[in-house]
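J.: Sequence plus the predicted model coming up.
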Amino acid sequence: MKLRKELWFGFTLMALILASIAVVMLRAEAITNGHLGLLMLALIVVAIMLGFPTAFTLMGMGMIFTWLAYERDTGKTLDLMVQSAFKVMSNDVLISIPLFVFMGYLVERANLIEKLFKSLHLAMARVPGSLAVATLFTCAIFATATGIVGAVVTLMGLLALPQMLKSGYDVRLSAGAITAGGCLGILIPPSVLLIVYGATAGVSVVQLYAGAFFPGLMLAGLYIVFVIAVAVVKPGWAPPLAPELRTVRLPLATARFAEGAERALPALLQALKGRRNAEVPTGHLLKQLAIVLLPLMLYAAVAIGAYRVVTAPVVAADTPAAGGLAEIGAADGAREEPGLAEPPSEGLAEPPGSGELAEPPSAAGVTEPPGAAPAATGAVTEPSAASASAAAPRSAPRGYWIGLGTGAVALLAFYALLSFQRLEIFKMLLSSFFPLMTLIMAVLGSIVFGLATPTEAAAVGALGGLLLAAAYRQLSFGVVKESVFLTAKTSAMVCWLFVGSAIFSSAFALLGGQELVEQWVLSLNLSKTEFMLLSQVIIFILGWPLEWTEIIVIFMPIFVPLLDNFGVDPLFFGLLVALNLQTAFLSPPVAMAAFYLKGVSPPHVTLNQIFAGMLPFMGIQIIAIALLYAFPGIGLWLPELLYR
């Protein structure tokens, strides 16, 4: 029987892994527990590649080797299993996983993606490669709202791929845009991968979310730039949209007064006061005018709110510097025992920081009890002056006026270009894009700005998913039942993975495998850059046969203890890993995104064409990793600004 290429690749890789371990063990002077740990690691990878369930393979292999590490003591082995399971189930951070997954399934079933894709590709009709660019935008937004890679790739394969092929797009470019865009949910918050990494590496999920925001946008931006460049260099791969696909039919009431009007706002104002509204209800005109004025009202609200924030007087920062320290010092002096305190006369004769307290210089300090009159005097005189100075409003900084001017220019350009065709597209965006963005900003904003924990924000997101499904009349008992079932299935898989990972990591540590790996890495005398390069290359290669869940739960407990030796921030390392693990869904032969797309694509689209389309986007991922390493501020600026 002739085997397929991917099977030959998998069997060859498994043979290389086993051969490498055999060479290491044969060359060793004596087989130690550390060598058994490396054997366990190799067997885990081979068993997963053969198709055994990851979670139960981890648990089974971990139990067997724990039993060997404990010298065949069954009682200690079972105790370790129970303790590992309890430690995982008592982790509060993991509660957010089922809530985020439930939100994703509800948003998916609200059928927003079709409206979102249609409105985005109409809004970008003049951009080269507009269908592919709209596909990437839709995938990025929808991946942020759902985080479920398979669902995004499948839905976009059903929705966008037929339109791109019908418009003459190259099969490889179309497949690459869909698979790469669908995988953005691995990186862009609220990502389940970041939660799993945070729980495994002991890193704050809140800081990971803040750090992954800009790298995710950067990767999506690189994808879009690549697609536009391909469309410009090779127009045959991404031809412009046909005229009939660019136009939007106007409502009958709007068409009666919109004929010949180039801009919507002046035409609406003229129709309200002129004869052109004779056959159009005034209510319809007012409704259209209110929609047109929404950006202006939003701009005014943001400008006024930002002005109040940047000009608000700062009282808390000034008050302690003036009188607060005197009060604290007096109160502390009153509480201290006489033997530990400085003499009252000396303390009043040499005041700590202000000339006013030196007047009067003498008798008051001797006759008054320590901390009474001086403290009262300081509390009345100096803080009053500080409060008066702090009450004065600050002047707005230059950055505020620059932002205000930029927004005004953008607003003027919006109204100058707003025709009635664009108004209809804007209304479509209002009904598809902005509800999703509101949900996303509510969830991520509450996490990033410290208003809620990830678990609380996930609960808000789940409620928002229910409200969105209800608003679009897609909420039914069947939808909720299916979403709950899929959420339970996904959450159980993740939790069992954590249990298996905890047992495996404990067995690996008991056998001394971690110590053996650490000694080997340190013996190489690597620099920080060399270690980072080696670790990312290993993770990149592991992304070929393994999925991201297996890489995180199996190999991160091995890598993370090594970070302190090289001075690497676990937060920054996690961001690099999240970028790198995009390859787990885009690299053959496992490349699950390719199989998701193949399952819904037309018969003439082959798996090799999909793989070929994904390769350029894998190269872009490598460029994104290099940019993040060269400029760490891309990922670390926001966490440092907000939390450090």
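T.: Structure's in. What do you need?

J.: From here on, just use CA atoms for contacts and neighbour counts.
T.: OK.

J.: Any buried residues in stretch 591-603, and which?
T.: Of all the residues in stretch 591-603, those buried under the rule 16 or more other C-alpha atoms under 10 Å are A591, M592, A593, A594, F595, Y596, L597, K598, V600, S601.

J.: Return the member of these nearest to S384.
T.: A593 (65.9 Å; C-alpha to C-alpha).

J.: Please report how far that closest one lies from L187.
T.: Going from A593 to L187 by C-alpha to C-alpha, to the nearest Å gives 15 Å.

J.: name the helices or strands packed onto the biggest helix by length in the chain?
T.: When the chain is scanned for its longest helix (criterion: DSSP state H), the result is helix 477-510. On a contact count with 3 or more C-alpha pairs under 8 Å, 6 or more residues apart in numbering; DSSP states H and E, helix 477-510 meets helix 33-49, helix 54-69, helix 74-89, helix 96-109, helix 548-559.

J.: okay, which residue is most central for the protein?
T.: P189 (2.1 Å; C-alpha atoms, centre = their mean).

J.: any idea what that residue is structurally, helix, strand or coil?
T.: Secondary structure assignment for P189 (DSSP: H, G, I helix; E, B strand; the rest coil): coil.

J.: Quickly note the distance from the residue nearest to it when sequence neighbours are not counted to L636.
T.: Of all residues not flanking P189 in the chain, Y209 sits nearest, at 5.6 Å (C-alpha to C-alpha, 6 or more residues apart in numbering). For Y209, the distance to L636 equals 11 Å [C-alpha to C-alpha].

J.: Would you mind putting the buried residues of stretch 591-603 into JSON lines with distance to G182 and secondary structure alongside?
T.: Listed next are these as JSON lines, based on distance: C-alpha to C-alpha, whole Å; DSSP: H, G, I helix; E, B strand; the rest coil:
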{"residue": "A591", "distance to G182": "12", "secondary structure": "coil"}
{"residue": "M592", "distance to G182": "11", "secondary structure": "helix"}
{"residue": "A593", "distance to G182": "8", "secondary structure": "helix"}
{"residue": "A594", "distance to G182": "11", "secondary structure": "helix"}
{"residue": "F595", "distance to G182": "13", "secondary structure": "helix"}
{"residue": "Y596", "distance to G182": "10", "secondary structure": "helix"}
{"residue": "L597", "distance to G182": "10", "secondary structure": "helix"}
{"residue": "K598", "distance to G182": "14", "secondary structure": "helix"}
{"residue": "V600", "distance to G182": "14", "secondary structure": "coil"}
{"residue": "S601", "distance to G182": "15", "secondary structure": "coil"}
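
J.: got another, please set it beside the one above:
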Amino acid sequence: MEFLALILFALVFIALMIGFPVALTLSGVSLLFALVAVQFGWFDMAFLQSIPNRVYSIMSNPTLTAVPLFVFMGIMLEQSKLAEQLLGTMDEVMRGFKGGLGLSVILVGALLAASTGIVGATVVTMGLLALPTMLKQGYCPKLATGTICASGTLGQIIPPSIILILLGDVLSSSYQQAQLNQGIFSPETLSVGDLFIGALFPGMLLVVLYMLYVFTMAMLKPETVPADSNVKHPPGLGKRVINSLIPPLALILLVLGSILGGYATPTEAASLGALGAMLLAAAKNRLNLTMIQTVMRGTLQVTSMIFLIFIGAAFFSLTFRGLGGDELMQEFLMDLPGGVFTAVLIVMVLMFIIGFFLDFIEITYIIVPVVAPILLMMGVDPIWLGIMIAINLQTAFLTPPFGFALFYLRGVTPPSVKTIDIYKGVMPYILIQLSVLVMLAVWPELATWLPSVIYDN
């Protein structure tokens, strides 16, 4: 009967590739498949009868409450024109340096990632603000577009990150399931805060490697990364730097510092972040009723989409498990030659390939719940696994043909920039992300050392 689980997985994947809505595909295909299987005695209805409890647990999950709060915070900051002010100031600071504007884009992308975490808004904003200037200064279109796309995706790994919140929820359930399968009854679990702490070093490593790439290109191929000919710094630059950097840095310290210091849960920190974003908007005289309506409407749309996918994924996971899919995957991964190394390698390669076609949320709620309990049963560290998955899924935003960051940027680029230039431009950054995955595989301490130090103290 286990082969039916593979058929279900294939049908869901085909429906998603055709273009059907994710949430409706996950729930509709799974429910229809389960009802047909019941008629032939291949499926136990008890699995479907537990769906109401699963949906209720999703809607009442306190961890997931952080999702709409962080989305609200990100959209509020985007509407307050934080990126525009940051980019303008950093461009002034970096004038005269080889690749100064490119380095500024990466730094601003990192700051926006730590304060907003919304990839689409960051890529579009940076594309509108930075790309015309980069092209005017003589930057190679491939390098300019690739830098903007890659910088925008930093919001996937640098906390507070929506993907880390979702992964924290899925991996926490997977960790508990793995313990139960081994006959272990322990209150110990994995929290979103664990992933936030574990992601700090890998996220900063990505920023450094991005900047190193731009700097290297400026040295080796100066015709692709020019220096700004206007090296004069306008008067009052120091004051503008303080006014531009202090507010977002204060908000970042408020949100992440409260989590790292153990003063607040991620959900409570998200509440502080949402309030802080409103105060920043008010300080810039941009907070008004129209803006609040726009932010709340955007928050409702994004949150509704995410939670509908949660519910659809609950239908899929219960049906997949009822058909014996989890036992099939467990036998496959545990019987592989090479043990844990081969199992993790195959899972990472599978996620990377599927990332060419599916969004990170779909992968998080289709693939991760199936493979994570098995890998955790094999002794894989949950924090390390979560960061590995997060960086792998970050590449899904960059990999053609369906990388969402590519679509976002294509929508705001001038016709003179070809789509193939965008595709070629992100390739070096994809290789950088894969190299960080290799570094994490060789040195797991990059993700696990800081959490261990904080919790030991």
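T.: Happy to help now that I have it. Treat the numbers as computed from the prediction; the structure is a model and nothing was measured.

J.: tell me the most buried of the helices and strands packed on helix 477-510 of the first structure?
T.: Of all those, helix 96-109 carries the top mean neighbour count, a mean of 25, counting by mean count of other C-alpha atoms under 10 Å.

J.: Which stretch of the second structure lines up against it?
T.: Under TM-score structural alignment, helix 96-109 of the first structure corresponds to residues 66-79 of the second structure.

J.: what does stretch 485-495 of the first structure give?
T.: By TM-score structural alignment, stretch 485-495 of the first structure lines up with residues 297-307 in the second structure.

J.: Report how many residues lie close to D335 of the second structure.
T.: 11 (other C-alpha atoms under 10 Å).

J.: Report the separation between it and G379 of the second structure.
T.: Distance from D335 of the second structure to G379 of the second structure, by C-alpha to C-alpha: 15 Å.

J.: what's I148 of the second structure in contact with, if anything?
T.: By C-alpha atoms under 8 Å, 6 or more residues apart in numbering, the contact set of I148 of the second structure is V105, I106, V123, M126, G127, L131.

J.: what about the third one, neighbour count?
T.: In other words, V123 of the second structure. Based on other C-alpha under 10 Å, the number of other residues close to V123 of the second structure is 28.

J.: That one against G155, yeah?
T.: No. Between V123 of the second structure and G155 there is no contact under C-alpha atoms under 8 Å: 10.2 Å.

J.: which SSE is the residue nearest to P189 of the first structure in?
T.: helix 205-233 (DSSP states H and E).

J.: In the first structure, point out the residues matching stretch 242-249 of the second structure.
T.: Stretch 242-249 of the second structure maps onto residues 430-437 of the first structure, going by TM-score structural alignment.

J.: how far apart are that stretch and its match in the second structure?
T.: Taken over the aligned residues, the distance from stretch 430-437 of the first structure to the second structure averages 0.9 Å (mean C-alpha distance after the TM-score superposition for the first structure).

J.: buried sites along that stretch?
T.: Buried-residue list, stretch 430-437 of the first structure, by 16+ other C-alpha under 10 Å: S431, S432, F433, L436.

J.: what do you get for stretch 415-423 of the second structure?
T.: T419, D421, I422, Y423.

J.: Rebuild the residues you listed as CSV, extending it with secondary structure.
T.: Below are those laid out as CSV (three-state DSSP):
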residue, secondary structure
T419, helix
D421, helix
I422, helix
Y423, helix
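
J.: For A5 of the second structure, state which of the residues you listed is nearest.
T.: Y423 (35.1 Å).

J.: And the closest one? What does it align with in the first structure?
T.: Checking TM-score structural alignment: Y423 of the second structure goes with F611.

J.: List the contacts of the match of helix 96-109 of the first structure.
T.: Against stretch 66-79 of the second structure from outside (C-alpha under 8 Å, 6+ apart): 115-118, 121-122, 160, 162, 165, 266-268, 270-271, 273-275, 277-278, 280-281, 291-292, 295-296, 298-300, 302-303.

J.: could the helices and strands packed on helix 477-510 of the first structure be laid out in TSV, adding distance to T282 of the first structure?
T.: Output for these, formatted as TSV (distance: least, C-alpha to C-alpha, whole Å):
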stretch	distance to T282 of the first structure
helix 33-49	67
helix 54-69	64
helix 74-89	60
helix 96-109	36
helix 548-559	57
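
J.: Can you give me the buried ones in stretch 473-493 of the first structure?
T.: Buried-residue list, stretch 473-493 of the first structure, by 16+ other C-alpha under 10 Å: Q474, L475, V479, V480, S483, V484, L486, T487, S491.

J.: Apart from its neighbours in sequence, what residue is nearest the first one?
T.: The shortest distance from Q474 of the first structure to any residue that is not its chain neighbour, by C-alpha to C-alpha, 6+ apart, is 5.5 Å, and that residue is A110.

J.: ok, that neighbour - how many residues close by?
T.: Neighbour number of A110 of the first structure under other C-alpha under 10 Å is 22.

J.: repeat for G635 of the first structure
T.: G635 of the first structure - counted by other C-alpha under 10 Å - has 25 other residues nearby.

J.: same check, this time on A283 of the second structure
T.: 12.

J.: re earlier: how big's the offset between the helix holding Y209 of the first structure and the second structure?
T.: With mean C-alpha distance after the TM-score superposition for the first structure, helix 205-233 of the first structure averages 0.5 Å from its match.

J.: residue range for that helix in the second structure?
T.: By TM-score structural alignment, helix 205-233 of the first structure lines up with residues 192-220 in the second structure.

J.: Can you list the buried residues in that stretch?
T.: 192-203, 206-207, 209-211, 213-215, 217-218.

J.: Run the chain-centre distance for stretch 430-444 of the second structure.
T.: 16 Å (C-alpha atoms, centre = their mean, to the nearest Å).

J.: swap in stretch 541-549 of the first structure?
T.: With C-alpha atoms, centre = their mean, you get 20 Å for stretch 541-549 of the first structure.

J.: And stretch 403-412 of the second structure, by the same measure?
T.: The answer for stretch 403-412 of the second structure is 16 Å, by C-alpha atoms, centre = their mean.

J.: Pull up the aligned stretch in the first structure for it.
T.: Going by TM-score structural alignment: stretch 403-412 of the second structure matches residues 591-600.

J.: Next: stretch 326-342 of the second structure.
T.: Using TM-score structural alignment, stretch 326-342 of the second structure pairs with 514-530 in the first structure.

J.: Tell me the span between the first and last residue of the matching stretch.
T.: 20 Å.

J.: And for the equivalent of T144 of the first structure over in the second structure, the neighbour number?
T.: Superposed on the second structure with TM-score structural alignment, T144 of the first structure falls opposite A114. Residues contacting A114 of the second structure under the criterion other C-alpha under 10 Å number 27.
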